[in-house]
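Chemist: no letters, just coordinates:
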């Protein structure tokens, strides 16, 4: 069959930062603040300019990103033979190392190539021909994912430089029931206007994600300091040296007193949260204690800050009817004792949010593991 489509066109200098659906804006703002160029918000994430060095920096430092895809090539392919021929012209060894296997994934939409398994097999053959090992679909996290998207006959190839999702910071061993992921906590803190200077209180903290994420932001701690990444197995990806523990702008910053507080009525959750904070190096700035919502009080000597919490909302834990009393008690406590504080409640249930009796606006939705949730935010009068 004639090779009648344009030849391969590499696309250097493009990264796609995958976002939690609904939290693209916080990720874009974070990328701009971190100095990434060409920040463009797209459905499901943010595109920035950069190559492997920028991908490494994004993986190590961005808190709202779920993973970092390095877009390495794009070309037209009208049928499988063309896909195979163009794939074999790509400089695979410039991107992929010979000692770590690759797992090929393909998605086909609105294209004459419509069979994703056949497309993945052709790409895998081209990679194998370049001397790079390819693993089968069941290889899991042991292989570097290479993702091909064929849409309107355009094949775009991206390398997953992350590996395990970025919410797995590497220092949390205890996880409570229905946990909020760290990437989401960072995005919700941004939506609350958190800049590192305010006190943060979570009255139903579970494993401590929200206070810990706030503390790390305030101290300039690098989120990727305690974990490994897929980029270390790419060609040239292991030459960047160890990950720094803190951003240079925060190296001389003092911890100060604890101003990030988590409370929960579950003893096990509090023990787990304390252990998580200790492993993350946050024991001196985070405080966790067992306490009922009705006993909640502002930290002594601190200006009004932020109350942000992810309570149970029936879809995941407990019965919805029983939760109205919990939300009502939270609202009554905040109105009685937290005048001037900002409040953020993460829930999928409008009725439960309204049960607080607080004047709250809904921001969202955000996809929380398949459940649409909103951030209900406001300020206590």
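Modeler: Cool, the structure landed. Keep in mind that this is a model prediction, so the values were computed, not measured. Numbering: from 1, shown residues only.

Chemist: all contacts plus neighbour counts: C-alpha atoms, from now on.
Modeler: Fine.

Chemist: burial measure for residue 347, as a count.
Modeler: Neighbour count for residue 347, taken as other C-alpha atoms under 10 Å: 26.

Chemist: ok, and the closest non-adjacent residue to it?
Modeler: Spatial nearest neighbour of residue 347, excluding adjacent residues (C-alpha to C-alpha, 6 or more residues apart in numbering): residue 373 at 5.2 Å.

Chemist: which other helices and strands contact whichever strand or helix holds that neighbour?
Modeler: In the assignment (DSSP states H and E), residue 373 maps to strand 371-379. Where contact means 3 or more C-alpha pairs under 8 Å, 6 or more residues apart in numbering; DSSP states H and E, strand 371-379 is packed against strand 342-347, strand 361-368.

Chemist: next, the one to line up against it:
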């Protein structure tokens, strides 16, 4: 890899959401994106890496792939790792660490792989190793092929930088944005979340409608790489694409603390002018004035046997209210249990693939416009 060459850029996401992320990456103008297990591959240079971190809502990390080679023993790994032009990417004065994963390879000892690569980088570049370093070199060995990447994001990308308060088991912003996309949301219609928690769906929808870059409020690891151009980055960040949404976005919850939390988060995100949060039970929700849109919620779900029976009345009430009052609206319900979704009585389309989330697997159940 040279500083100016195009290379593979890997945008990671939750398994099951690769095709949705690929659609977003294509929509945002990146070169020939291809969905692969665990994410999306595109091509470009360092400006595309910065842009992916700044623009793409659904990616959890952006990795710059800097080298790939076949390897079957540690001495060979040491030799090949020393041939990588690390000075083109890493800085000698910035600490780094190496993380390794091995799948179906003769080099199966991941700790030994990470140590060899770390030593090779340190001895050829001079950069110090640190277990707490923000700069992470990721080595993946799969069927004896080692792919070396630099994690350009740092903290995971769902940490937008402007959301401080969260409720229990919050849905990550990256996942929420992809679920909105799966529900065909483009920013032109209202969104209502009747169990809004900390406001994730509502705030993401408002940001999409306002065309606010998801990475606008945070720092990225690539700012500490040898390839970083501070002036070009500031110019990229300074491009104004924001607009005033033509609709509003609504959240409700029976918990007054959740409503305060959501309002504070919306204020920090800069979307308070287009969002409304009110304390309200499921039975009290009504459609706001204006055109129909999307009702979407990360409904409560549990992992104990008794949770399903306890939650059935809540799901049943949600379905009854939507069918009675929200004709013309579409609905999306995220839950772990098909039986809970079915308790709503809503006419769901074929469900999407389950997605790992917080040690569980959740599914988006969605409808076409409900009958009027």
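Modeler: Sure thing, it's come through. Just so it is clear, the model here is predicted, and its values are computed rather than measured.

Chemist: TM-score for this pair?
Modeler: TM-score of the superposed chains, computed with TM-score structural alignment, normalised by the length of the second structure, equals 0.94; 367 aligned residues with a C-alpha RMSD of 2.1 Å.

Chemist: follow-up on the earlier one: quick one: closest of the helices and strands packed on strand 371-379 of the first structure to residue 264 of the first structure.
Modeler: strand 342-347 (15.2 Å; C-alpha to C-alpha).

Chemist: just to revisit the earlier point, would you tell me which one of the helices and strands packed on strand 371-379 of the first structure is buried the most?
Modeler: strand 342-347 (a mean of 24; mean count of other C-alpha atoms under 10 Å).

Chemist: buried stuff in the very next helix or strand once past it?
Modeler: Next in sequence after strand 342-347 of the first structure, counting helices and strands by DSSP H and E, comes helix 350-354. Within helix 350-354 of the first structure, the residues that qualify as buried by neighbour count (16 or more other C-alpha atoms under 10 Å) are 352, 353, 354.

Chemist: please apply the same query to stretch 317-333 of the second structure.
Modeler: 317-323, 326, 328-333.

Chemist: what's the farthest-apart pair in those?
Modeler: Between all members of those, the farthest pair (by C-alpha to C-alpha) comes out as 317 and 328, at 18.6 Å.

Chemist: just to revisit the earlier point, need the helices and strands packed on strand 371-379 of the first structure in CSV (columns: distance to residue 59 of the first structure).
Modeler: Output for these, formatted as CSV (distance: least, C-alpha to C-alpha, whole Å):
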stretch, distance to residue 59 of the first structure
strand 342-347, 26
strand 361-368, 21
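
Chemist: the ones you listed: which one's closest to residue 258 of the first structure?
Modeler: strand 342-347 (18.9 Å).

Chemist: quick one: the closest one to the second structure mean distance?
Modeler: Taken over the aligned residues, the distance from strand 342-347 of the first structure to the second structure averages 0.4 Å (mean C-alpha distance after the TM-score superposition for the first structure).

Chemist: does residue 314 of the second structure fall in a helix, a strand, or a coil region?
Modeler: helix (DSSP: H, G, I helix; E, B strand; the rest coil).

Chemist: per the alignment, it corresponds to what in the first structure?
Modeler: Alignment note (TM-score structural alignment): residue 314 of the second structure maps to residue 326 of the first structure.

Chemist: any idea how far residue 145 of the first structure is from residue 275 of the first structure?
Modeler: 33 Å (C-alpha to C-alpha, to the nearest Å).

Chemist: more neighbours: which of those two?
Modeler: Neighbour comparison, residue 145 of the first structure and residue 275: the larger count goes to residue 145, with 25 against 20 (by other C-alpha under 10 Å).

Chemist: aligned counterpart of the more buried one in the second structure, please.
Modeler: That one, residue 145 of the first structure, aligns with residue 136 by TM-score structural alignment.

Chemist: what's the answer for residue 375 of the first structure, then?
Modeler: Match for residue 375 of the first structure (TM-score structural alignment): residue 364.

Chemist: could you find the closest non-adjacent residue to residue 228 of the second structure?
Modeler: residue 222 is the one closest to residue 228 of the second structure (C-alpha to C-alpha, 6+ apart), at 6.6 Å.

Chemist: please apply the same query to residue 320 of the first structure.
Modeler: residue 314 (4.4 Å).

Chemist: do the same with residue 22 of the first structure
Modeler: Nearest to residue 22 of the first structure is residue 366, by C-alpha to C-alpha, 6+ apart, at 4.3 Å.

Chemist: what about the one you found, distance to residue 188 of the first structure?
Modeler: Counting by C-alpha to C-alpha - residue 366 of the first structure and residue 188 of the first structure are separated by 10 Å.

Chemist: isn't the residue nearest to residue 347 of the first structure right next to residue 345, touching?
Modeler: No. Counting by C-alpha atoms under 8 Å, residue 373 of the first structure sits too far from residue 345 to count as a contact (9.9 Å).

Chemist: so for these two, which residues contact both of them?
Modeler: Here residue 373 of the first structure and residue 345 have no joint contacts, going by C-alpha atoms under 8 Å, 6 or more residues apart in numbering.

Chemist: counterpart of residue 366 of the first structure in the second structure?
Modeler: In the second structure, residue 366 of the first structure lands on residue 355 (TM-score structural alignment).

Chemist: same check, this time on residue 211 of the first structure
Modeler: Checking TM-score structural alignment: residue 211 of the first structure goes with residue 202.

Chemist: count of neighbours near that match?
Modeler: Residue 202 of the second structure has 30 neighbours, counted by other C-alpha under 10 Å.

Chemist: just checking, what packs against the host helix or strand of it?
Modeler: Element membership for residue 202 of the second structure (DSSP H and E) is helix 200-210. Where contact means 3+ C-alpha pairs under 8 Å, 6+ apart, helix 200-210 of the second structure is packed against helix 173-182, strand 191-193, strand 249-253, helix 256-269, strand 275-279.

Chemist: now it against strand 275-279, angle please.
Modeler: Here the directions of helix 200-210 of the second structure and strand 275-279 differ by 160 degrees (axes from the mean of the first three to the mean of the last three C-alpha atoms, to 10 degrees).

Chemist: mean deviation of helix 200-210 of the second structure from the first structure?
Modeler: Relative to the first structure, helix 200-210 of the second structure is 0.4 Å off (mean C-alpha distance after the TM-score superposition for the first structure).

Chemist: which helix or strand lies directly C-terminal to that helix?
Modeler: Next in line after helix 200-210 of the second structure, if elements are assigned by DSSP H and E, sits helix 230-237.

Chemist: returning to that earlier point: quick one: the helix holding residue 202 of the second structure to helix 173-182, angle?
Modeler: Using the same axes, to 10 degrees: helix 200-210 of the second structure against helix 173-182 is 70 degrees.
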